[in-house]
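[1] okay, predicted coordinates and the sequence, questions at the end:
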Amino acid sequence: MGGIWQSLAISQSGMEVEQLRAEVAARNIANANVTSAPGMPLAKPLRVMVQQVGVGFGQALSRAESDQTPLGGVRAVVVESDAPARKVLDPSSPLADAQGYVQYAGVNTLEEMFAMTMAVRSYEANVTAFNAARSMMQKALDIGGKQ
């Protein structure tokens, strides 16, 4: 049963990362059209960096083949992007600089929508894997109870 518990934990870590990725994309989209006065800091787009926890796939496979519990999962770190500010010519804006440009956060809305869609799809895949492991665990308990 240890392997099933581990697969549940791995799926859960994946769901947590994808939820964070969707939240960050939503935050970036919300800040896409936010501007600031010349010389004032803009909202920085955020990025989710994912790193594996535990051993890699090859090591996990070796551990599983030798009847050891494969360890794994993922975790995320949120970092600021270094994307340059988006400049739009709008000399009538009170926030325009001396050349008539207004600066917006360096958010590409299309990329953020794609990231959000991918996060939702990945979250769904992790839910499917979680439910499959849970179903296997339930079947094992049912089989064990019939003896």
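    Nice, I can see it.

[2] could you use CA atoms for every contact and neighbour count after this?
    Noted.

[3] where's the spatially closest residue to residue 1 that is not a sequence neighbour, which helix or strand?
    Setting aside the residues directly before and after it, residue 1 is nearest to residue 137 in space (CA to CA, 6 or more residues apart in numbering), at 7.4 Å. Assessed by DSSP states H and E, residue 137 sits inside helix 109-145.

[4] measure residue 91 to residue 43 for me?
    22 Å (CA to CA, to the nearest Å).

[5] the more surrounded of the two?
    The neighbour comparison of residue 91 against residue 43 (other CA atoms under 10 Å) goes to residue 43, with 18 against 14.

[6] residue contacts, that one?
    Residues in contact with residue 43 (CA atoms under 8 Å, 6 or more residues apart in numbering) are 31, 34, 105.

[7] could you redo the last one with a cut-off of 6 Å?
    Neighbouring residues of residue 43 by CA atoms under 6 Å, 6 or more residues apart in numbering: residue 105.

[8] please compare the first structure with the one that follows:
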Amino acid sequence: MSDFSNSLAVSASALKAQAQRLRHVSENISNADTPGYRRKSVSFEAARGLDASREVSVGRVQLDRSDLDRIYDPSHPLADDTGHYEGSNVDLMIEIADAREAQRSYEANLKMFDQARQMSSSLMDLLRK
């Protein structure tokens, strides 16, 4: 594979990984008020395979095992004898920060992809002359 193809493949794999990360962040935000919901997160790994040493892949989805919030609401259908039920462990500030970080990484990889494409196009134009 050429260097241009390698750089495009690396950028494309990073774009896919950040898109998946954003998907999980949006799931966390949408389920912030769901009783018993545990925050999901993903990790990034080096992709396996031929010439994939610099590509990124998404690892397994991990559930946050921190304690769930105990909410007092005796009228809630899931409340126990003491009037408490378990909420979620999603912190919206953390999710917003993760979303911004993923967005910035996505934008940087998109610019890198576009730069490599423009360089390849310019090289092809030079070779035609």
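    Everything's here; your move. Quick caveat: nothing in here was measured; it's all calculated off a predicted structure.

[9] how about residue 79 of structure 2, nearest residue that isn't a chain neighbour?
    Here the residue nearest residue 79 of structure 2, using CA to CA, 6+ apart, is residue 85, at 4.6 Å.

[10] so stretch 122-129 of structure 1 aligns onto which residues of structure 2?
    Residues 105-112 of structure 2 are matched to stretch 122-129 of structure 1 when aligned by TM-score structural alignment.

[11] go through the matching stretch and flag the buried ones.
    105-106, 109-110, 112 (16 or more other CA atoms under 10 Å).

[12] name the helix or strand for the residue minimising distance to the centre of structure 2, please.
    Closest to where the C-alpha atoms of structure 2 average out (CA atoms, centre = their mean) is residue 21, at 1.0 Å. Per DSSP H and E, residue 21 of structure 2 falls inside helix 3-30.

[13] now swap in residue 75 of structure 1 and tell me
    Secondary structure (DSSP H and E) places residue 75 of structure 1 in strand 74-80.

[14] cool, residue 45 of structure 2 as well?
    Per DSSP H and E: strand 40-46 holds residue 45 of structure 2.

[15] what is that strand packed up against?
    strand 56-63 (3 or more CA pairs under 6 Å, 6 or more residues apart in numbering; DSSP states H and E).

[16] mind listing what's buried along the strand it packs on?
    Under 16+ other CA under 10 Å, the buried positions of strand 56-63 of structure 2 are 56-58.

[17] the helix or strand that it is followed by vs structure 1, average offset?
    Later in the chain than strand 56-63 of structure 2, the nearest helix or strand by DSSP H and E is strand 70-72. Average distance, strand 70-72 of structure 2 versus aligned residues of structure 1 after superposition (mean CA distance after the TM-score superposition for structure 1): 1.5 Å.

[18] ok, average deviation of the next helix or strand after strand 70-72 of structure 2 from structure 1?
    Using DSSP H and E, the helix or strand that follows strand 70-72 of structure 2 in sequence is strand 84-86. By mean CA distance after the TM-score superposition for structure 1, the fitted strand 84-86 of structure 2 averages 1.6 Å away from its aligned residues in structure 1.

[19] same check on stretch 5-19 of structure 2?
    Looks like 0.5 Å for stretch 5-19 of structure 2 (mean CA distance after the TM-score superposition for structure 1).
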